[in-house]
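J.: Show me the folded form of this:
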Amino acid sequence: MGGKSTKFLNVVKQQFICRFNTSTIHWGNEAVLLDGIKTSREILNELKQEIQEWVEGGHRAPSLVAILVGNDPASETYVGKKMDAAQKVGIQSKTERFLDTINEEYLIERVTELNKNPDVDGILVQLPLPPNISEERVVNTVAPNKDVDGFHTENLGKLSKNMNTLVPCTAAAVIEIIKRYKIETFGKNVVVCGRSKNVGLPIASILHSDAKYDLQGMEATVTLCHRNTPPVDLEFYCKNADIIISATGVVGLIKAPMVKPGACVIDVGITRIQDENGRTKIVGDVEFNGVKQKVKYITPVPGGVGPMTVAMLMKNTFKAAKLRAMQ
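T.: Model prediction:
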């Protein structure tokens, strides 16, 4: 074969390789943002319509009570966002505030009273609580059918057994993102970084199940990592993952070299740090700028899982109201 023909074939070969690499592994293409702000608005608009129809059908509006102990600025902000969302969708809501010197027994008595109130559908206890109060004891005082945070031991137990229950809101938010963006999970390798009972464990439980959270056949192969997973092992698992979900609060834990090209990365981490100008900013577990050039999907922080968590709290409150009406 002549020199010109050989040169032409080499050029064609190189073009084919470049096209194959670009279209198959998405290297160099910026990822699709999993927009939690936009998606949460869609969910809240849907809920507003559903609740309006519910009330027009003769039911009272769902009701939500938030318990806020102390004056932690972050907790104040979170509760404010939840109350704003409730108002937007037609959920009646109020916040009961207590000093951080409150007696644990008094707080438990107040939760018990709300449990007995037939006009209250959902109760959320904003965490963290002061160190003199047992979070576990207070959370488990909330009636399971009013536990819209999904933290009660009974609800977590039902979740592990594929039973219909109120799912922890952040775990529900991650699953809803996967659902709304039609990200395939069946038979895929998923790494969940973080094993907290309210986030990491519920996420892993739902993803490996074949029937949970109104989804059939999620059936992923799930690897659960945590703070004692050696870095070299964490990198190995992440490099083989089709989906990485990080919920550790460790800034920069997931870096670009650890991520498989074309993967989906969902960042649940929220950490406040000081930038070079001394201003506070919120960052996640993922080195966003580097990773977004390599993956197919990624959540921003802020603006990803956070807004979705509030939306799922509203969904849980409406679900609790409907369950109450069926009793």
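
J.: contacts and neighbour counts: CA atoms only from here.
T.: OK.

J.: distance of residue 314 from residue 225?
T.: Separation of residue 314 from residue 225 (CA to CA, to the nearest Å): 30 Å.

J.: Could you also give me the structure for this next sequence, so I can compare it with the first?
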Amino acid sequence: MSSAVEAPAAVLIPGKRIAARLSAQVAAEAQAFLHAHGHPPALAVVLAGDDPASGIYVRRKVAECGKAGIRSIGHRLPATVAEADLLALIDDLNRDPAIHGILVQLPLPPHIDASRVLDAIDPRKDVDGFHPVNVGRLSTGTDGLVPCTPLGCMMLLDTVIDDFRGRHAVVIGKSNIVGKPIAMLLLERECTVTVTHIATQGLREIVRGADIVVAAAGAPLLVRGDWIRPGAVVIDVGITRVVDPGSGDRTRIVGDCASAEMAHAAAVTPVPGGVGPMTIACLLANTLRAARAQTRRTAS
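T.: Below is the predicted model:
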């Protein structure tokens, strides 16, 4: 009697393990930096307001800094802080040679112009990679600090793809934080890149032609299994807490992709435990990189 041969399941890209490896490397290099210069890399973290999710993110980032040997300096400001006062703090941090990186946690209170605040950060200390100077460097393929989440996505892709040239990548979402930067990074690898957004027509058909799918729309379970061609690689950036149907008030965390339907893909990232850990690990790496660059500049 013949038995059916099961199709191989998609590789689950272990973001948590890859992030831990990167963080350990940063820790070793931060220790070497401390021995060479007498002080550790230092990151200033600015949190304005009392948004619960922002508070959780900041605590997680500060904890990871401590594990990696990076000094973190917190600045907790009330939700009523004046924009001028926040800008004055940024100016002080820009001028402080002991501070190598500046992170302003988003979102900011609604009366504050976030673009104005982010633009005020010294590009050399912009470890989030959001300053127009760093965005320009990314778009031209020149040296600059790269946004953490797109950088982490590329590192995950590197674990399963040897050659990007000529592959069709579809990016779902055009945000300045993820969609646009990851599109530019993929272009640098000589992918053919399609960026889609809320007004895109025929999204399913576009995604079905992709070798690489990066879903960063913030729309839970938007991308279904029949959108994904066999052998494609799927990077799920989305993370949303939803109510589990039929479970009362119990919730679960899901991504932008229905990954349970994607056994036919070559590789997928889990949610949680995929892109999220890489974002924080890349923040640590960017802080170390910024510290080295500023130290070289001071010495020269």
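
J.: where does the TM-score land?
T.: The TM-score (TM-score structural alignment, normalised by the length of the second structure) is 0.94; 295 aligned residues with a CA RMSD of 1.7 Å.

J.: More neighbours: which of residue 314 and residue 225 of the first structure?
T.: With neighbours defined as other CA atoms under 10 Å, residue 314 of the first structure and residue 225 compare such that residue 314 has more, 29 against 20.

J.: Map the more buried one onto the second structure.
T.: Matched across to the second structure, residue 314 of the first structure falls on residue 284, judged by TM-score structural alignment.

J.: Return the list of helices and strands in contact with the strand or helix carrying that match.
T.: Using DSSP states H and E, residue 284 of the second structure sits within helix 275-299. Helix 275-299 of the second structure is packed against helix 15-37, strand 42-48, helix 52-67, strand 101-104, helix 148-158, with contacts defined by 3 or more CA pairs under 8 Å, 6 or more residues apart in numbering; DSSP states H and E.

J.: Tell me which of these sits nearest to residue 253 of the second structure.
T.: Smallest distance to residue 253 of the second structure across those (CA to CA): 14.0 Å, for helix 52-67.

J.: against the first structure, where does the helix or strand following that closest one fall?
T.: As assigned by DSSP H and E, the chain's next helix or strand after helix 52-67 of the second structure is strand 71-77. On the first structure, the counterpart of strand 71-77 of the second structure by TM-score structural alignment is residues 92-98.

J.: now stretch 215-232 of the second structure
T.: Under TM-score structural alignment, stretch 215-232 of the second structure corresponds to residues 246-263 of the first structure.

J.: List the buried residues of the matching stretch.
T.: 246-251, 253-256, 258-263 (16 or more other CA atoms under 10 Å).

J.: quick one: which of those residues sit in strands?
T.: Mapping these onto strands (DSSP state E) picks out residue 246.

J.: wait, which of the buried residues of stretch 246-263 of the first structure is closest to residue 88 of the first structure?
T.: Minimum distance to residue 88 of the first structure across those is 28.5 Å, recorded for residue 247 (CA to CA).

J.: any idea how far that closest one lies from residue 223 of the first structure?
T.: 14 Å.

J.: what touches both of these two?
T.: Each of residue 192 lies in contact with both residue 247 of the first structure and residue 223 under the rule CA atoms under 8 Å, 6 or more residues apart in numbering.

J.: What's the match for residue 8 of the second structure in the first structure?
T.: Matched by TM-score structural alignment, residue 8 of the second structure corresponds to residue 29 in the first structure.

J.: pretty sure its match contacts residue 290?
T.: No - using CA atoms under 8 Å, residue 29 of the first structure makes no contact with residue 290, being 11.4 Å away.

J.: Verify the stated contact: residue 69 of the first structure with residue 99.
T.: Yes - using CA under 8 Å, residue 69 of the first structure is in contact with residue 99, at 5.7 Å.

J.: quick one: the helices in the stretch 201-327 of the first structure?
T.: For the stretch 201-327 of the first structure, helices defined by DSSP state H, counting those that start in this stretch occupy the ranges 231-239, 288-291, 305-326.
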